[in-house]
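Trainee: this one's sequence-less:
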């Protein structure tokens, strides 16, 4: 796909074609392509069908908007999920930002969210196809009045005159994903320097960023969506030194200016709480344990246990019925005795894979159970229970 393809798809014939291929499944593509090539240019048909496939893939990130948006293969993979982009845009709006510079803007996922929050955006990217797609998205979603897309080298872009800067350096190179921040494109050190030139800024980084790599003048925020950690961002001009976890879609937020004291290690109680991944990444499991009046089952395992059930937005609660030494034969016998046919396997601190457990124990029966493969006070263990009713 190239810039000319995007321009053609924006024309009347391209729009007709995109509508025709909108709901095509893989099994229908060959017949549809043969039929459509009798009425349209073959190159336009190929571009429309490729775009249709990308739109279907992007629906998980962008919801209904995906059916009207334009994508590149890399754009689908690297664009910010809509819910996360909207959360970040809401933070910028709450800070009073009215004009934001979006560096490494990509296909425009963050620019769209910022514009919907009433913020004027200048989005910069150096790739001509990506720029064309971002412009098409701004037009298609009726946000072109608030989004200006520029093709330029972000490292040569002036940051003066903006209320805030957002930078999203590419974490993929020609050889795949990179875990070296200085191999980002552009390097993370450059992005941080650019961020410090604005009153407010956010720099998107990999969720696995070590805490020791977080600058002292930055606030680090980890964001999850429906329990899956999606990203981390370093904020400037907000709360230097703070670590936070934001859980979407609820918007629940847990922050700490200093690391909370380590919780006690204690025997497994009646209830087990599985902290959200963003809470774990932010090193705030201790704060959850304190909220629940509980402790950890092991010094290195992020499971909180307590004797009482308490509501929390930051962890999923389970009622535990059995605490056993690890052993798949024992687990198989117990599940068969209880008629468990639907088994959810969770693990922290265990080398055994859930698929291997299901293959070995072969659950059968009408009942459900959850088994946690983990360590209790250093010993490999199995905790069996159920999600807490009403949680």
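Mentor: Happy to help now that I have it. Given the structure is predicted, the values throughout are model-derived calculations rather than measurements.

Trainee: okay, CA-based contacts and neighbour counts for the rest of this
Mentor: Will do.

Trainee: what does stretch 357-374 contact?
Mentor: Contact partners of stretch 357-374, identified using C-alpha atoms under 8 Å, 6 or more residues apart in numbering, comprise 301, 326, 328-329, 331-332, 335-336, 338-350, 352, 380-387.

Trainee: now list the buried members of these.
Mentor: 301, 326, 331-332, 335, 339-347, 349, 380-387 (16 or more other C-alpha atoms under 10 Å).

Trainee: just the ones of those in helices?
Mentor: 331, 332, 335 (DSSP state H).

Trainee: one more structure, for comparison:
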């Protein structure tokens, strides 16, 4: 969003026009809406801003629900924003630690600040970009004096009177539309500054889930989070926000229900176990894998590793866990197309889900080689089994439990 578009939009006329404009999903819808608004005499800047916001509001409902219908966004800001249900859980940790005023340094469009203010805490929301800060101020306006928004660099903010900080250091280039990734050490503010601040006062630091875990400072809690099958972030907690005795945590949210696995440190993997036909295969959630807590889940499920270094578990017992997706094994086949096609034909399978770990196979290309005919469906898991000295490639035909 450009400054001229923001200026045109942040007026009673502009905001009223946005609320009256339906979401434009297709290119033809956009063209028709632009033509209609321009014919009504609205300026190009206002039309561009209104149509852009209408599209972003529609996309934002996945993260913000009905709150999205009164918020303003940039494309980059929406992409990077924390989902409201996750932000609310982060906010609860601040509240439970006795924090009353939080500085959100790098607030973006205000997603995390929304969660913090929503449970009654005071927030100082800061962003270095003028347009982004203006949108955050609009999104957080319903909270009145409980929220203060500033346009400033995080490093320049006076934290006197603040109990704790929330930081989302930028991992991408500046801009409102595109989000090109930057180099490993190109963070704003720098990670050295961020971690030094977290060592001085309670902090929550939002990072990408693939962040190098060896860079997490000793003594801080590392919490990986998965939502509906996607691993979305790593949060590093310090001070009173870090739970005693917890060094690693995997928070799994699916369908609104939350489950968490915690440990003092990485858990050792379980032993490799033979995969039995009519047994069960378990795929750990991404947060569990990132937190290296697969061994904890394996022991709970009375399961073993399918192979060394492969994040699949196998068990004979029909146990399930919120930390895995479970499959009942039908057949274990050699990873060869003719053998797989014969099994698909004999089972009348016309719909197949393909998953893979530890084998150099492109699932999309592999699917083209399969003969799928029939009304039945199944999952095909391409992987390795057995100890490293005798590992073999297999295709496992299975059903979701």
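Mentor: Done, it's in. Treat the numbers as computed from the prediction; the structure is a model and nothing was measured.

Trainee: among the contacts of stretch 357-374 of structure 1, which lie within strands?
Mentor: Applying DSSP state E to these, the entries found in strands are 340-347, 380-387.

Trainee: what is the most widely separated pair among those residues?
Mentor: 341 and 380 (23.9 Å; C-alpha to C-alpha).

Trainee: wait, a strand at residue 360 of structure 1?
Mentor: No - under DSSP: H, G, I helix; E, B strand; the rest coil, residue 360 of structure 1 falls outside any strand and is assigned helix.

Trainee: and the helices in structure 2?
Mentor: 3-9, 12-20, 27-39, 44-64, 75-80, 84-96, 111-118, 130-140, 191-200, 286-290, 294-300, 337-346, 363-368.

Trainee: can you say which of those helices is nearest to residue 103 of structure 2?
Mentor: Residue 103 of structure 2 sits nearest to helix 111-118 of all those, at 8.7 Å, using C-alpha to C-alpha.

Trainee: counterpart of that closest one in structure 1, which residues?
Mentor: Aligning helix 111-118 of structure 2 against structure 1 (TM-score structural alignment) gives residues 109-116.

Trainee: try stretch 53-60 of structure 2
Mentor: Using TM-score structural alignment, stretch 53-60 of structure 2 pairs with 51-58 in structure 1.

Trainee: so how much does that stretch differ from structure 2 once superposed?
Mentor: For stretch 51-58 of structure 1, the mean deviation from structure 2 after alignment is 1.8 Å (mean C-alpha distance after the TM-score superposition for structure 1).

Trainee: let me see the contact set for the residue minimising distance to the centre of structure 2.
Mentor: With distances taken as C-alpha atoms, centre = their mean, the residue of structure 2 nearest its centroid is residue 232 (1.8 Å). Contact partners of residue 232 of structure 2, counting by C-alpha under 8 Å, 6+ apart, are 208, 209, 224, 225, 226.

Trainee: looking for the alignment partner of the last one in structure 1.
Mentor: Residue mapping for residue 226 of structure 2 onto structure 1 gives residue 224, with TM-score structural alignment as the criterion.

Trainee: same question, the second one
Mentor: Across the two structures, residue 209 of structure 2 finds its equivalent in residue 207 of structure 1, going by TM-score structural alignment.

Trainee: that match contacts residue 229, doesn't it?
Mentor: Yes - Residue 207 of structure 1 is within contact range of residue 229, at 7.2 Å (criterion: C-alpha atoms under 8 Å).

Trainee: the more surrounded of those two?
Mentor: residue 229 (22 against 18; other C-alpha atoms under 10 Å).

Trainee: so the more buried one makes contact with residue 206?
Mentor: No - Residue 229 of structure 1 is not in contact with residue 206 according to C-alpha under 8 Å; the separation is 10.2 Å.

Trainee: in structure 2, what stretch matches stretch 299-314 of structure 1?
Mentor: The aligned range for stretch 299-314 of structure 1 is 308-323, by TM-score structural alignment.
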